[in-house]
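J.: no FASTA, just this:
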């Protein structure tokens, strides 16, 4: 389990295709602290560390993960949001995040707001995912509060600290981002759908 509080940024150093899989090599300040078989959130997708070298760790995204996330769009030099799992006795500073990306959303706009930024994203509502104003949503692994919520889109406000310490600063109109909707909201929506 994760909290959506990004620990550090990693940089993609190499990408290797292996049939339907993609091996992603990432240099980061925490790579030397990781262990093989450890679960790490990469742009919100929980991936397993499969190999280590000095200052670099490698994870493998399988075909299902590549279809559901923006990881297939990665290029060498891209920055990736990283978060290690939350310890059982740790603080839940963000919200409950599973590291299971629900879908990719498209950035519709980035609007500077006198020291902050408002990002608007569009997603496919037919998947029965939803957002609520002042509820939680995860964008590229970042726990964020929904500002505006519509049937197929939502907006979030980004403070300078988040902008500077995550890859939000790289996101521009038209870009794809990984979205994980709030787990409690997903269960409620599922229960209501089954009762209909």
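T.: All right, it came through fine. Remember, predicted model here, so these are calculated numbers, not experimental data. Numbers count the residues shown, from 1 in each chain.
J.: Only C-alpha atoms from now on, for both contacts and neighbour counts.
T.: Will do.
J.: tell me the contacts of residue 165?
T.: 6, 8, 9 (C-alpha atoms under 8 Å, 6 or more residues apart in numbering).
J.: Which parts of the chain are helices?
T.: Using DSSP state H, the helices of the chain run over 63-68, 160-165, 183-195.
J.: tell me what the first one is packed against?
T.: In other words, helix 63-68. Where contact means 3 or more C-alpha pairs under 8 Å, 6 or more residues apart in numbering; DSSP states H and E, helix 63-68 is not packed against any helix or strand.
J.: and residue 24, what is it in contact with?
T.: Shown in contact with residue 24 (C-alpha under 8 Å, 6+ apart): 12, 13, 14, 15, 16, 58, 59, 60, 61.
J.: any idea how far residue 112 is from the last one?
T.: Spelled out, it's residue 61. 34 Å (C-alpha to C-alpha, to the nearest Å).
J.: ok, and here's another one to check against it:
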């Protein structure tokens, strides 16, 4: 589990048929074999550490569902180690299980803010609400507004300077992970088969 607060960016140093080697700095504190690291929001397992380079395997399904297959040698990626219970929860709960990719459709300015609009497919848009959470390339962001086909987020200067989000341009693919709470709520409601009524609400403390 992750928070969507990117710790640093790393650089792809080697690409093989089964994975990547990534050069980094800050995340090596207490990093060990078998640990999870979110790479552009994708939860991957560390299988080798050599100096300031770590390696991960990437499964074919992950390449199909995310933008990791677009990465080239020298590309910059967002990195975050898994959460610990001793840390602060600065973003939102992110699993590192990418739902699908979206496409940056517009980047504009509003005063000091940079606004980025991402076109996304229905399987993600149905979970997105105004002022709700969305993870974009592993970065926890708040939705400013949405349409049936896209959502817009505001990018603060710190995020633009310390993650890959500041380098995005129209047409770029980005990894998207919807809020897990929305998925659980949808599943729960679907399994109730329409049986949520005033009696159910009263039984669970929603009505007095």
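T.: Good, I have the coordinates. A quick note: this is a predicted structure, and the numbers were derived from the prediction, not measured.
J.: Now the TM-score, please.
T.: Here the TM-score for the pair of chains, by TM-score structural alignment, normalised by the length of structure 1, is 0.93; 192 aligned residues with a C-alpha RMSD of 1.5 Å.
J.: circling back to that earlier point, and residue 61 and residue 112 of structure 1? which has more neighbours close in?
T.: residue 61 (21 against 12; other C-alpha atoms under 10 Å).
J.: Give me the distance between the equivalent of the more buried one over in structure 2 and residue 1 of structure 2.
T.: Structural alignment places residue 61 of structure 1 opposite residue 58 in structure 2 (criterion: TM-score structural alignment). Per C-alpha to C-alpha, residue 58 of structure 2 is found 18 Å from residue 1 of structure 2.
J.: out of the helices of structure 1, nearest to residue 87 of structure 1?
T.: Checking the helices of structure 1 against residue 87 of structure 1 by C-alpha to C-alpha gives helix 183-195 as the closest, at 19.0 Å.
J.: what comes up buried for that closest one?
T.: Neighbour-count burial for helix 183-195 of structure 1, counted by 16 or more other C-alpha atoms under 10 Å, picks out 183, 185.
J.: what range in structure 2 does stretch 169-180 of structure 1 sit on?
T.: Stretch 169-180 of structure 1 lines up with residues 166-177 of structure 2 when matched by TM-score structural alignment.
J.: For that stretch, measure first residue to last.
T.: Across stretch 166-177 of structure 2, first to last residue, C-alpha to C-alpha, it's 19 Å.
J.: ok, residues contacting that stretch?
T.: Contacts for stretch 166-177 of structure 2 (C-alpha under 8 Å, 6+ apart): 40-41, 66-67, 94, 96-107, 124, 134-138, 159-160.
J.: do stretch 128-136 of structure 1 as well
T.: With contact meaning C-alpha under 8 Å, 6+ apart, stretch 128-136 of structure 1 is reached by 95, 137, 143-151, 154, 181-182, 185-186, 189.
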